[in-house]
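1. From the sequence below, what's the structure:
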Amino acid sequence: MSTRTTYKPEQFTDSGWDSGTPARKTRFVNALIRFIDQGCPAEKFTKQLYDGLYNHGYFSGFIAHYDRRGFYAEHFSTPDRRREFFAELMRSCRRDAHSGRADLWCDVKTILLDHYSNGAER
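-> Okay, here's the model as predicted:
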């Protein structure tokens, strides 16, 4: 497993929305990395992660279903689904990371892309 990295609010830009404050982005990115690095355990798929991945729309390509459990089943319930999720996540990050658009969470996507491009395990 990778060395635990904790990102800080000063690494993020306010998106202009209540859901995109530097503090919320920090909590989200740290929780998502822990979730992925731990193998996507169901008990760690929180409302915060669900909201960040689907409800707030920062990452395109994810089918929401009607609730967190449905989303988890679709994207994390098997190794193949986890690989597909991660590949889609990285596509979204590569597309938007260097766009300069705070509303698309480009800073979060840059952190994720850099984190996983530097050999962190998933």
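2. Only C-alpha atoms from now on, for both contacts and neighbour counts.
-> Will do.
3. can you give me the helices in this protein?
-> Secondary structure of the chain (DSSP state H): helices located at 22-37, 47-50, 68-76, 79-96, 106-117.
4. any idea how far the first one is from the chain center?
-> Helix 22-37 sits 7 Å away from the centroid of its parent chain (CA atoms, centre = their mean, to the nearest Å).
5. Please tell me how far S92 sits from F62.
-> The gap separating S92 from F62 is 10 Å, by CA to CA, to the nearest Å.
6. Ignore what I typed, I meant T78.
-> Separation of T78 from F62 (CA to CA): 16 Å.
7. still on that earlier bit, now the helices of the chain in a markdown table, with mean neighbour count and distance to Y58?
-> A markdown table is the format used below for these (neighbours: other CA atoms under 10 Å; distance: least, CA to CA, whole Å):
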| stretch | mean neighbour count | distance to Y58 |
| --- | --- | --- |
| helix 22-37 | 19 | 11 |
| helix 47-50 | 16 | 11 |
| helix 68-76 | 18 | 15 |
| helix 79-96 | 16 | 9 |
| helix 106-117 | 19 | 9 |
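8. Redo those as JSON lines? Include distance to G57.
-> Putting the helices of the chain into JSON lines (distance: least, CA to CA, whole Å) gives the following:
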{"stretch": "helix 22-37", "distance to G57": "13"}
{"stretch": "helix 47-50", "distance to G57": "10"}
{"stretch": "helix 68-76", "distance to G57": "14"}
{"stretch": "helix 79-96", "distance to G57": "11"}
{"stretch": "helix 106-117", "distance to G57": "13"}
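9. To check against the first, give me the structure of this:
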Amino acid sequence: MTRDKISIAPEAGTAIGLQCPRLRRPPLDPSALTATPWDDPHAKARMGDAILSFIARGMPRSGFTKALYRRLSMMFGFIACYNQHGFWGTHFETTDARAAFLEQIV
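-> Predicted coordinates for the structure are as follows:
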């Protein structure tokens, strides 16, 4: 089933997956971002692209890297779960959890 360019389809290892391939391109432009004491614009663009790619691919467990966990656990008002696996279980294990994650970051 497709709704407004968001695909809801079976995904290996879960009952249902959400995918939105259009999020993957174009990549974020570092010149549109501001440096902070923690990250330069290029690092921000790389992480933003990684987050968008993860979402676009349907938030697969294999794509939820340690670096992605570290960044997401400090963004969008998320309180860090005990660890990477706890964050995954809370925010990505089910389609409802994934939809709630998307609602929180928008």
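10. got the contact list for the spatially most central residue of the first structure?
-> Nearest to the mean C-alpha position of the first structure, by CA atoms, centre = their mean, lies L32 at 5.0 Å. Residues in contact with L32 of the first structure, defined by CA atoms under 8 Å, 6 or more residues apart in numbering, are L49.
11. Of the helices of the first structure, which is nearest T5 of the first structure?
-> Of all these, it is helix 22-37 that lies closest to T5 of the first structure, at 7.9 Å by CA to CA.
12. Next, the angle from the closest one to helix 79-96.
-> Interaxial angle of helix 22-37 of the first structure relative to helix 79-96 (axes from the mean of the first three to the mean of the last three CA atoms, to 10 degrees): 140 degrees.
13. what range in the second structure does helix 22-37 of the first structure sit on?
-> Using TM-score structural alignment, helix 22-37 of the first structure corresponds to residues 41-56 of the second structure.
14. average offset between that stretch and the first structure?
-> Stretch 41-56 of the second structure differs from its equivalent in the first structure by a mean of 0.7 Å after superposition (mean CA distance after the TM-score superposition for the first structure).
15. Also stretch 95-105 of the second structure?
-> Mean for stretch 95-105 of the second structure is 0.4 Å (mean CA distance after the TM-score superposition for the first structure).
16. Tell me which residues are up against that stretch.
-> Against stretch 95-105 of the second structure from outside (CA under 8 Å, 6+ apart): A15, I16, G17, L18, M59, F76, T90, H91, F92.
17. I'd like those written out as a markdown table, with distance to F101 of the second structure added.
-> Shown next, in a markdown table, are the contacts of stretch 95-105 of the second structure (distance: CA to CA, whole Å):
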| residue | distance to F101 of the second structure |
| --- | --- |
| A15 | 17 |
| I16 | 15 |
| G17 | 13 |
| L18 | 12 |
| M59 | 10 |
| F76 | 10 |
| T90 | 9 |
| H91 | 6 |
| F92 | 8 |
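18. follow-up on the earlier one: roughly how far does the residue nearest to the centre of the first structure sit from H115 of the first structure?
-> Counting by CA to CA, the separation of L32 of the first structure from H115 of the first structure is 12 Å.
19. that older thread, ok, the contacts of stretch 95-105 of the second structure vs H42 of the second structure, which is closest?
-> F76 (19.9 Å).
20. looking at the second structure, which residue lies furthest from center?
-> Farthest-from-centroid check, the second structure (CA atoms, centre = their mean): P37, 23.3 Å.
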